[in-house]
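Have a look; sequence and predicted model below, questions after that.
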Amino acid sequence: MKYAHLTRDERYQIAILLKAGHKQRDIARIMNRHPSTISRELRRNRGQRGYRPKQAHEFSQA
């Protein structure tokens, strides 16, 4: 099975869609990603101030 990491742009798109009020399943459908990918991304990269796409991308690069 081929696996591709989320790109920086995809992470910012997740943040924008969340702020617009979309649910995780809707975000996955819009981005053509599996819902569990979005769920894991949000679970791993949510802090007290919500989802942080820049921080998430920096962690993924490390």
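Good, I have the coordinates.

C-alpha from now on. contacts and neighbour counts both.
Fine.

Give the buried residues for the longest helix along the chain.
Longest helix in the chain, counting residues (DSSP state H): helix 8-19. The neighbour-count check on helix 8-19 (16 or more other CA atoms under 10 Å) flags R11, Y12, Q13, I14, A15, L17, L18 as buried.

Remind me what it packs against, helices and strands.
Counting by 3 or more CA pairs under 8 Å, 6 or more residues apart in numbering; DSSP states H and E, the packing neighbours recorded for helix 8-19 are helix 24-31, helix 53-61.

this is the other structure I want to compare:
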Amino acid sequence: MKNYTQLTEAERNQIYALKQAGHQKSAIALQLGRHRSTIGRELQRNCGERGYRPKQAQQLSGQRRQEKA
């Protein structure tokens, strides 16, 4: 069974840049070496009124992690 790794802040910045450049989720996933569903979930969970913002996504991820503990 494989272990997963959480997205890093650098990966979130890459997702933002690639999304802004017009890349699709599958192309972003391929570039980052992640599954396309990982990218899809990231964008779905962390899109606010202004769209996907990597700093906001990192903060929300940290909050969810603390709530679980």
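All right, it came through fine. Keep in mind the model is a prediction, meaning the values are calculated, not measured.

winner for burial among the helices and strands packed on helix 8-19 of the first structure?
helix 24-31 (a mean of 16; mean count of other CA atoms under 10 Å).

got the contact list for that helix?
Residues outside helix 24-31 of the first structure that contact it (CA atoms under 8 Å, 6 or more residues apart in numbering): E10, I14, L17, L18, H34, P35, T37, I38, S39.

Centre of the chain to that helix, how far?
Offset of helix 24-31 of the first structure from its chain centre (CA atoms, centre = their mean, to the nearest Å): 10 Å.

Report the angle between it and helix 8-19.
140 degrees (axes from the mean of the first three to the mean of the last three CA atoms, to 10 degrees).

next SSE after helix 24-31 of the first structure?
Next helix or strand after helix 24-31 of the first structure toward the C-terminus (DSSP states H and E): helix 35-44.

average gap between that following helix and the second structure?
Average distance between helix 35-44 of the first structure and its aligned residues in the second structure, after superposition and using mean CA distance after the TM-score superposition for the first structure, equals 0.2 Å.

Can you point out the buried residues in that helix?
Buried positions in helix 35-44 of the first structure, judged by neighbour count with 16+ other CA under 10 Å: P35, I38, E41, L42.
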